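Peer 1: can't give you the sequence, but here's the structure:
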């Protein structure tokens, strides 16, 4: 394994973290909008959305955390390879890939929850 192998993940992880940040910003905007709605008329919808939003915030925190951890492990992997400690570099690179996979699984789960939230919004439009 060469120094460039872990380096290949850097652009992918960076773009992934940017996408996660965008999801967080959209979620923050949704929460602000929900807070500004007429609470008396929308009480049932708001109660249903709050649990969903809390779960999504927790997942985004996990997504970002595992993504950053993957980035750090990838950096340490490159450093180990640079110091010619190839076994450690391979181990850290593998751990980086696992961390990235966990981040992606959290992201998939967050997307599924997001689709449920959209269906709740559609139900409110049908009323």
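Peer 2: Good, I have the coordinates. The structure displayed is predicted, hence computed values, not measured ones.
Peer 1: rest of the way, CA atoms for contacts and neighbours
Peer 2: Noted.
Peer 1: separation between the most centrally placed residue in the chain and residue 33?
Peer 2: With the centre of the chain defined as its mean C-alpha position, the nearest residue by C-alpha atoms, centre = their mean is residue 63, 2.9 Å away. When C-alpha to C-alpha, to the nearest Å is the yardstick, residue 63 and residue 33 sit 24 Å from each other.
Peer 1: and residue 43, by the same measure?
Peer 2: Summarising the geometry, the distance separating residue 43 from residue 33, computed by C-alpha to C-alpha, is 14 Å.
Peer 1: now residue 87
Peer 2: Going from residue 87 to residue 33 by C-alpha to C-alpha gives 51 Å.
Peer 1: what do you get for residue 27?
Peer 2: Separation of residue 27 from residue 33 (C-alpha to C-alpha): 10 Å.
Peer 1: okay, now the one to match up with it:
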């Protein structure tokens, strides 16, 4: 393995961090909208709060593991550059593992997000049903 192998992960991890930041900003906007609303439907708001808390925590861990992966990848390149290829291999392997953990957490966050949307859709269906 040469220095270009870990370097291939750099753009992928950077894009992943950008996607995670966008998820966080969107979630922050949803929370601020809920906080600024008049709580007209307390049951719907109450149903969303546990999922929002879990998603905040998951996004924090997703970003943490992605940053650790990025750092380990950089250290792997440094180790390979300094002719410590065995250490570079180990650091690159750890980088891949932490990236995989970040992706699994991302998948869990997506599942929770879709469950939250299901709650909102069910509420919409109920409201429309009540109008008939």
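Peer 2: Yep, that arrived. Everything quoted here is computed from the prediction, not taken from an experiment.
Peer 1: can you calculate the TM-score here?
Peer 2: Once the chains are laid over each other, their TM-score by TM-score structural alignment, normalised by the length of the first structure reads 0.97; 126 aligned residues with a C-alpha RMSD of 0.7 Å.
Peer 1: returning to that earlier point: more neighbours, residue 87 and residue 33 of the first structure?
Peer 2: Neighbours per residue, other C-alpha atoms under 10 Å: of residue 87 of the first structure and residue 33, the larger number sits with residue 87, 13 against 10.
Peer 1: the residue nearest to the centre of the first structure touches residue 108, doesn't it?
Peer 2: No - under the criterion of C-alpha atoms under 8 Å, residue 63 of the first structure is not in contact with residue 108, lying 9.7 Å apart.
Peer 1: quick one: contacts of stretch 2-14 of the first structure?
Peer 2: Stretch 2-14 of the first structure is contacted from outside by 67, 70, 71, 74, 75, 77, 78, 81, 82, 93, 100, using C-alpha atoms under 8 Å, 6 or more residues apart in numbering.
Peer 1: can you rerun that using 10 Å?
Peer 2: The set of residues that contact stretch 2-14 of the first structure without belonging to it, under C-alpha atoms under 10 Å, 6 or more residues apart in numbering, is 16-20, 67-68, 70-71, 73-82, 84, 86, 89-90, 92-94, 96-97, 100.
Peer 1: please spell out the ChimeraX selection for the buried subset of the residues you listed.
Peer 2: Selecting only the buried entries of the contacts of stretch 2-14 of the first structure in ChimeraX, with 16 or more other C-alpha atoms under 10 Å as the criterion:
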select :16,17,20,67,68,70,71,73,74,75,76,77,78,79,80,81,86,89,90,92,93,94,96,97,100
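Peer 1: can you give me the helices in the first structure?
Peer 2: Counting by DSSP state H, the first structure forms helices over residues 4-7, 9-36, 43-82, 86-126, given from the N-terminal end onward.
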